[in-house]
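Enquirer: Have a look; sequence and predicted model below, questions after that.
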Amino acid sequence: MTGVVGLHHVQIACPAGSEDRLRAFYSGVLGLRELPKPPELAARGGCWFALGGGQELHCGVEDDFRPARKAHPCLLVADVDATAAAVADSGGAVRWDTAIPGVRRFHTDDPVGNRLELQQASRAS
């Protein structure tokens, strides 16, 4: 029997030439480690980041780019308050969301306008 056993990466779109802004946000603000892309894929632009647990976030160049306003990845963070402060200090919006009881989370936008959710990781994980 076949079946899904996990998640390797999520890809979000970005416009050509936005890599430096994305690196400043994903590495500089959120602290993600950039991953090298294979040479054939690096020629296409974009950038990849390690999320931990073997999972990755890929930013891929899309010719007719439009930011994702509804669809979004949710990144688990060790300290949601510190992450919110880092985002705010960088000039990013922090939109707290209390719609799910017991879940501390906020939404923001990356430098190219893609929606992101950042959620407090469970203390048990």
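Expert: Structure's in. What do you need?

Enquirer: going forward, measure contacts and count neighbours with C-alpha atoms only.
Expert: Will do.

Enquirer: From residue 117, how far off is residue 100?
Expert: The spacing between residue 100 and residue 117, counted by Cα to Cα, to the nearest Å, is 13 Å.

Enquirer: Who has more neighbours out of those two?
Expert: Shown here are residue 100 and residue 117; by other Cα atoms under 10 Å, residue 117 has more neighbours (19 against 8).

Enquirer: so how far is residue 7 from that one?
Expert: Remark: distance between residue 117 and residue 7 (Cα to Cα) = 17 Å.

Enquirer: another structure for you, compare them:
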Amino acid sequence: MKQDGKLDYLEMGAGGGSIDSVKAFYSAAFGWTFTDYGPSYSAYSEGLDGGFDGDVAATTKPLPVLFSENLEKSLDAVTEAGGKIVKPIFSFPGGRRFHFTDPAGNELAVWGE
């Protein structure tokens, strides 16, 4: 149910070019599916929660964080799909995670318990 003032959508860049490589990456690494709206826009529906990080070392851009039941398997899938690991698996309060960039240069994280 949509509600006023609630996060509803997360839009990321596709690197200014064809979105085919970004779609192929997320499909291969995480099984995402897409709905195309013209030649330069494609939507996904994969869930959304959020938080704020007040650490001065935190990224200054929004950081989408995906969940994984098996962090090592997800790291391998990201690497095999062409993602670049920018922070290897590390522990944080609540679990473990890693950060990667996709073919368009967007940084995301994957976490697991």
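Expert: Arrived safely. Note that the structure is predicted; figures quoted are calculated from it, not measured.

Enquirer: Just give the TM-score of the two.
Expert: Once the chains are overlaid, their TM-score stands at 0.69 when taken by TM-score structural alignment, normalised by the length of structure 2; 99 aligned residues with a Cα RMSD of 2.5 Å.

Enquirer: what does the longest strand anywhere in structure 2 rub up against?
Expert: For structure 2, the longest strand by residue count, based on DSSP state E, is strand 84-92. Contacts with strand 84-92 of structure 2, where a contact means Cα atoms under 8 Å, 6 or more residues apart in numbering, come from 75, 78, 79, 96, 97, 98, 99, 100, 101, 102.

Enquirer: May I ask which two of the residues you listed are separated the most?
Expert: Greatest spatial distance in the contacts of strand 84-92 of structure 2: 96 and 102, 19.8 Å, computed using Cα to Cα.

Enquirer: Neighbour count for those two, which is higher?
Expert: When neighbours are counted by other Cα under 10 Å, residue 96 of structure 2 and residue 102 differ, and residue 102 comes out ahead with 21 against 14.

Enquirer: which parts of the longest helix along structure 1 are buried?
Expert: Scanning structure 1 for the longest helix, with DSSP state H as the assignment, gives helix 80-89. Of the residues in helix 80-89 of structure 1, those buried under the neighbour-count criterion (16 or more other Cα atoms under 10 Å) are 80, 83, 84, 86, 87.
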